[in-house]
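**Student:** Structure for this input, please:
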Amino acid sequence: MSNDFIAIGRIEDIPRRGARCVNTAFGRIAVFRTAEDEVFAIDDRCPHKDGPLSEGIVHGRAVTCPLHNMVISLESGSALGADEGAVQTYPIQVEDGRLFIALSALPMAAE
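**Tutor:** I've put the predicted structure just below:
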């Protein structure tokens, strides 16, 4: 494991087709687990109306915003279908059931 990654929990902390959030000084990051045990990390804020994506429905490799049904790709962070917008994605790794997120990808504080 690279020094750039920090531990944020365990995969079993997240239900299949669910999410948990990591609070940072720069905002909340939603960490999703698919039905196939794939793990993705994106901003917990829908680009449409700032809805909490962590409370949305996970289907395949996408999540549907609970406020306005915008579908966001967990892989790319892009809105799917006719919608426009995108959220930031973050590199995440699973090692022996432990989850690690890349520090270098986290937003930096304005100087």
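
**Student:** CA atoms for contacts and neighbours, from now on please.
**Tutor:** Will do.

**Student:** which residues of this structure fall in helices?
**Tutor:** Applying DSSP state H to the chain gives no helices.

**Student:** and the gap between Gly56 and Ala19?
**Tutor:** Relative to Ala19, Gly56 is positioned 9 Å away (CA to CA, to the nearest Å).

**Student:** of these two, who's got more company?
**Tutor:** Ala19 (25 against 22; other CA atoms under 10 Å).

**Student:** Give me the nearest residue to the more buried one, chain neighbours excluded.
**Tutor:** Distances taken as CA to CA, 6 or more residues apart in numbering put Phe32 closest to Ala19, at 4.3 Å, once the chain neighbours are dropped.

**Student:** And Thr89, by the same measure?
**Tutor:** Thr89 sits nearest to Ile42 (CA to CA, 6+ apart), 4.3 Å away.

**Student:** For the one you found, list the residues it contacts.
**Tutor:** 29-31, 74, 77, 87-90 (CA atoms under 8 Å, 6 or more residues apart in numbering).

**Student:** Repeat the analysis, applying 6 Å as the threshold.
**Tutor:** 29-30, 88-90 (CA atoms under 6 Å, 6 or more residues apart in numbering).

**Student:** one more to line up against the first:
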Amino acid sequence: MTQWKKICTLDEIPRLGARVVARETSPNIALFRTAEDQVFALLDQCPHKQGPLSQGLVTNTHVTCPLHGWKIGLVNGQAQEPDVGCTATIPVHLEDGWISLESGPESH
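**Tutor:** Now for the predicted structure:
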């Protein structure tokens, strides 16, 4: 059974913005909010040079890495062609305005 850990409210993340969720192990998790209030979670590092994706520009369902401009899909963590690579995604649950992340033993 999936267990969820409440992280923050949707209103705590600006539209087209991000919030960092600190972890004891590196890398941290980045929560992203789209213009349509969809929420996604990725490990906070670009697959290219480990740039902090949480500091990138969010457009539609992509985030652009602030270091070298790689576009990473928020849905699947995949780099947009011609770049190649992937950042791990973390399951997110949005209910009653609260954002939760999967917190079971299999989570990142």
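
**Student:** now the strands: where do they sit in structure 2?
**Tutor:** In structure 2, the segments counted as strands under DSSP state E are 4-9, 17-21, 29-33, 39-43, 57-59, 62-64, 71-73, 92-95, 98-102.

**Student:** Dump the ones you listed to JSON lines, plus distance to Lys49 of structure 2.
**Tutor:** Listed next are the strands of structure 2 as JSON lines, based on distance: least, CA to CA, whole Å:
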{"stretch": "strand 4-9", "distance to Lys49 of structure 2": "27"}
{"stretch": "strand 17-21", "distance to Lys49 of structure 2": "18"}
{"stretch": "strand 29-33", "distance to Lys49 of structure 2": "16"}
{"stretch": "strand 39-43", "distance to Lys49 of structure 2": "13"}
{"stretch": "strand 57-59", "distance to Lys49 of structure 2": "17"}
{"stretch": "strand 62-64", "distance to Lys49 of structure 2": "13"}
{"stretch": "strand 71-73", "distance to Lys49 of structure 2": "13"}
{"stretch": "strand 92-95", "distance to Lys49 of structure 2": "25"}
{"stretch": "strand 98-102", "distance to Lys49 of structure 2": "25"}
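
**Student:** In structure 2, what residue corresponds to the residue nearest to Ala19 of structure 1?
**Tutor:** Per TM-score structural alignment, the equivalent position to Phe32 of structure 1 in structure 2 is Phe32.

**Student:** Next, count neighbours for that match.
**Tutor:** 27.

**Student:** got the contact list for it?
**Tutor:** 17-18, 39-40.

**Student:** quick one: which of those residues is nearest Gly51 of structure 2?
**Tutor:** Each of these was scored against Gly51 of structure 2 by CA to CA, and Ala18 proved nearest at 14.3 Å.

**Student:** Return the residues in contact with that closest one.
**Tutor:** Contacts of Ala18 of structure 2 by CA under 6 Å, 6+ apart are 31-32, 54.

**Student:** do that again at 10 Å, thanks
**Tutor:** Ala18 of structure 2 makes contact with 12, 30-34, 39-41, 53-58, 63 under the criterion CA atoms under 10 Å, 6 or more residues apart in numbering.

**Student:** Brilliant, that's me finished.
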